[in-house]
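Participant: Below are the sequence and a predicted model; questions follow.
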Amino acid sequence: MTKKMRFAIVGAGVISPLHARAILGHPEAELTAIVDEIPEKANALAKEFGSPPTFATLEQMLNEGEVDAVCVCVPSGLHRDVTVASARAGKHVLCEKPLGITAKDMDEMIETCHTNGVKLATVFQKRTTEAALLTKKVVDEGKLGRLVMGDAYLKYFRSREYYKSAGWRGTWALDGGGALMNQGVHGVDIIRWLMGDVESVFAYASPLIHDIEVEDTAVAVIKYVSGAYGVIQGATTVNPGQEARFEIHGEHGSIIYGDSGFKVWKTLDGDTVPGSEPGGTAEGTDDPHAISADGHYILVDDLIRAVRDNREPLISGEEARKSVDLILAIYESARTGREVRLNAGGVKP
């Protein structure tokens, strides 16, 4: 690898500028390629971010581009194809959420990266916020005592125009799901990360408002392996959209926080809310463009460090798949009307 890690962005859609800003803002990274099958989109992104070379196909970029790592910014149903091809070409991968949309896809992505000796990292930028990190520290240190409840409220709004803006949105084949798999997966990742693995789920999920294949509203009751219970609510039908909210309750205290900061902080150490900066406004609840690039910068930096130190990324493929496994279990429960049990490898047969 050269002094700077050379990144390609594959997919010049809504999320790609966040990757471009993070890369250009990092002193040890450079943007050396952009790929999109629509040349106008690739050229527009390149013009805005330093005019790197553009390519119409992934194959051409992998053959001709000077690249060490690939940012996967294509629709979710194509994550597997781009990741596997990039790994086989010896490129490290930073994949947007969700890692994949089926267990088979994720198995192949993880295995191919391992086999080819490249790193597979995933973008879950909500894990990098101060509120999330402080909460995780308190939970891991046992300062809430035994956890009894862990809830995630992920009530977003997306317009009908949003779903019509791209043919893949709201489809099983390319979106992999709706309010949970696309918008809510960040919050599903957070609550599972804070509370631990899930034993079983019972759920309802349907398209209540939008004319789409997948759910725009979902509610799931969760039983964690620890014995704690919880609720996950996800929607793109709540108008106006609400900030994501996480509630962690234990026998000795509770922490409740949202995108704008802590609402409740009570631990064995006392009742004082830590002097953290608010997380900002309710990012992306109504507008998918209204998302900060700060978390992407942290994850770009982490991938660079993981490669140079030969360690696993902060959010590896194995770690990232857990939120998708949980969402797939929620979908199965909603489809069958039954409780669905999970294990370390996903849904139990």
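Facilitator: Cool, the structure landed. These numbers come from a predicted model, not from an experiment.
Participant: CA atoms for contacts and neighbours, from now on please.
Facilitator: Fine.
Participant: by contact count, what packs against whatever helix or strand A121 lives in?
Facilitator: Per DSSP states H and E, A121 falls inside strand 120-122. Strand 120-122 sits against strand 92-95, helix 317-336, with contacts defined as 3 or more CA pairs under 8 Å, 6 or more residues apart in numbering; DSSP states H and E.
Participant: Out of these, the one nearest S254 is which?
Facilitator: Nearest to S254 among the helices and strands packed on strand 120-122 is helix 317-336; the distance by CA to CA comes to 23.1 Å.
Participant: buried sites along that closest one?
Facilitator: Buried positions in helix 317-336, judged by neighbour count with 16 or more other CA atoms under 10 Å: 317-334.
Participant: Could you do stretch 163-183 as well?
Facilitator: Buried residues in stretch 163-183 (16+ other CA under 10 Å): 163, 168-172, 174-183.
Participant: okay, now the one to match up with it:
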Amino acid sequence: MHKVKVGMISFAHLHAVSYLQALALRPDVELVGIADENRERVEPFIQQYQLPYFADYRELLAGDADVVIISSENSKHAQMTIEAAQHKKHVLCEKPLGLSREEMRRMIEACEENGVQLMTSFPNRYIPMVIAAKEAIDRGEIGRVVAVKATNKGEMIGGWFNDRTLSGGGALIDHTVHVMDLLNWILRSRAVEVYAESGSLFHGIDIDDAGMVHVKYENGTIVALDASWSRTHAFPYKRDLTMEIIGTEGVISIDYFAQINEVFSEATGHAEWSYWGDNKDEMLIDDFIHCIKEGKPVSITGEDGYNSTVIALAAYEAIRLKKPVSL
């Protein structure tokens, strides 16, 4: 069996852990190492999976990996992706793809020029209820979609997420891109106008932890999204993803984290939710590796990453200008 050789670059973003776990389950994958300038952060995984460690990701790129998975701070995505492409490595890059239109275009072009694939990490596309909703809309079951009310709220992770130079922004960029990718995909239309407001309402930090984003699509659909770090530590689950998709002939409601058991824990001193639904990260990895092995185009491209991020960038521009921004 031909094994796909996969290297992991940075564990700054939490997805890296679940991706590593998913890769380790696959007999057709060989993990060739973890690169992270912070050895302490990755030491448990080096030990558990007996993997080579690289302090400098360029050493990993110089090796024989077929694929690299980049889960670094947002500001490093572009440089790492471009260098990986120059080393002829396929790339799965964490969202948001980049922090400016220019750097995202350079990432996409570098991968095209070097004949490698660039996939953006949007695991929410693999949620069965999201897929079922898209299929129902494609069949015309709720008529024409006129509006969507969505939430993608979470807790504040802190660390580099609160450092604008590394993250590019706060809750708004962190959470807008996920939902906008889903809507770009489901609506098959282009966002044409964005208005947003943000503030620091929950944590007393110097970065947006609350954001409301309004988007108008070319096909007339209007979207309102709450993208905030509004969940406190005591809340039973760290994040949510809901969408109410309103059509001329019906409504579809999605609540991804409804698949839970309620756990009342003496140890933690508060209620918790134990999620039992499908593992979307594992499904994303399965699809990515399948596409690489079969030489098929990846399902969620660099262009998809670009198209969702430009909405978040436009939201910040609208906040700065205090008026709607055309895309």
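Facilitator: Cool, the structure landed. All values derive from a computational prediction rather than experimental measurement.
Participant: about what we covered before: which part of structure 2 matches the strand holding A121 of structure 1?
Facilitator: Using TM-score structural alignment, strand 120-122 of structure 1 lines up with residues 118-120 of structure 2.
Participant: mean shift between the matching stretch and structure 1?
Facilitator: Superposed on structure 1, stretch 118-120 of structure 2 shows a mean distance to its aligned partners of 0.9 Å (mean CA distance after the TM-score superposition for structure 1).
Participant: What lies in contact with that stretch?
Facilitator: 90-95, 97, 108, 111, 288, 298-302, 304-305 (CA atoms under 8 Å, 6 or more residues apart in numbering).
Participant: Apply 7 Å and report the result again.
Facilitator: With CA atoms under 7 Å, 6 or more residues apart in numbering as the test, stretch 118-120 of structure 2 has contacts from 90-95, 97, 111, 298, 300-302, 305.
Participant: Helices of structure 2, residue ranges please.
Facilitator: 15-24, 39-49, 57-61, 77-86, 101-113, 128-138, 164-167, 171-187, 280-294, 302-321 (DSSP state H).
Participant: V215 of structure 2 is nearest to which of those helices?
Facilitator: Comparing the helices of structure 2 under CA to CA, the one sitting nearest is helix 302-321, at 8.1 Å.
Participant: now the angle from that closest one to helix 171-187?
Facilitator: 130 degrees (axes from the mean of the first three to the mean of the last three CA atoms, to 10 degrees).
Participant: Would you check the span in structure 1 matched by helix 302-321 of structure 2?
Facilitator: Counting by TM-score structural alignment, helix 302-321 of structure 2 corresponds to 317-336 in structure 1.
Participant: how far apart are that stretch and its match in structure 2?
Facilitator: Looks like 0.9 Å for stretch 317-336 of structure 1 (mean CA distance after the TM-score superposition for structure 1).
Participant: farthest pair in the buried residues of stretch 163-183 of structure 1?
Facilitator: W168 and L180 (15.8 Å).
Participant: surely V325 of structure 2 meets A191?
Facilitator: No: the criterion here is CA atoms under 7 Å, and V325 of structure 2 misses it with A191 at 10.8 Å.
Participant: neighbour-wise, which of these two wins?
Facilitator: A191 (25 against 19; other CA atoms under 10 Å).
Participant: Just list the residues touching that one, thanks.
Facilitator: Contacts of A191 of structure 2 by CA under 7 Å, 6+ apart are V215, K216, Y217, E218, L327.
Participant: Please check those residues and keep the buried ones.
Facilitator: V215, K216, Y217.
Participant: May I see those organised as a markdown table, with distance to S200 of structure 2 added?
Facilitator: Formatted as a markdown table, those follow (distance: CA to CA, whole Å):
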| residue | distance to S200 of structure 2 |
| --- | --- |
| V215 | 21 |
| K216 | 25 |
| Y217 | 28 |
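Participant: Narrow these to those in strands?
Facilitator: V215, K216, Y217 (DSSP state E).
Participant: circling back to that earlier point, with respect to G7 of structure 2, which of the buried ones among the contacts of A191 of structure 2 is nearest?
Facilitator: When the buried ones among the contacts of A191 of structure 2 are compared against G7 of structure 2 (criterion: CA to CA), the nearest one is V215, at 37.1 Å.
Participant: That closest one pairs with which position in structure 1?
Facilitator: Checking TM-score structural alignment: V215 of structure 2 goes with I222.
Participant: these two touch, right, that match and A203?
Facilitator: No: with contact defined as CA under 7 Å, I222 of structure 1 does not reach A203; the gap is 8.7 Å.
Participant: what do we get in structure 1 for K149 of structure 2?
Facilitator: K149 of structure 2 maps onto D151 in structure 1, by TM-score structural alignment.
Participant: Likewise for D174 of structure 2?
Facilitator: So D174 of structure 2 corresponds to N182, using TM-score structural alignment.
Participant: burial count for whichever residue in structure 1 pairs up with I292 of structure 2?
Facilitator: I292 of structure 2 maps onto V307 of structure 1 when the alignment is built from TM-score structural alignment. Here the number of neighbours of V307 of structure 1 (other CA under 10 Å) works out to 17.
Participant: nearest residue to V307 of structure 1 other than its sequence neighbours?
Facilitator: For V307 of structure 1, ignoring the flanking residues on the chain, the nearest one in space by CA to CA, 6 or more residues apart in numbering is K119 at 6.9 Å.
Participant: and the gap between that neighbour and L78 of structure 1?
Facilitator: Between K119 of structure 1 and L78 of structure 1 the distance is 19 Å, computed by CA to CA, to the nearest Å.
Participant: More neighbours: which of the two?
Facilitator: Remark: of K119 of structure 1 and L78, K119 carries more neighbours, 25 against 17, as counted by other CA under 10 Å.
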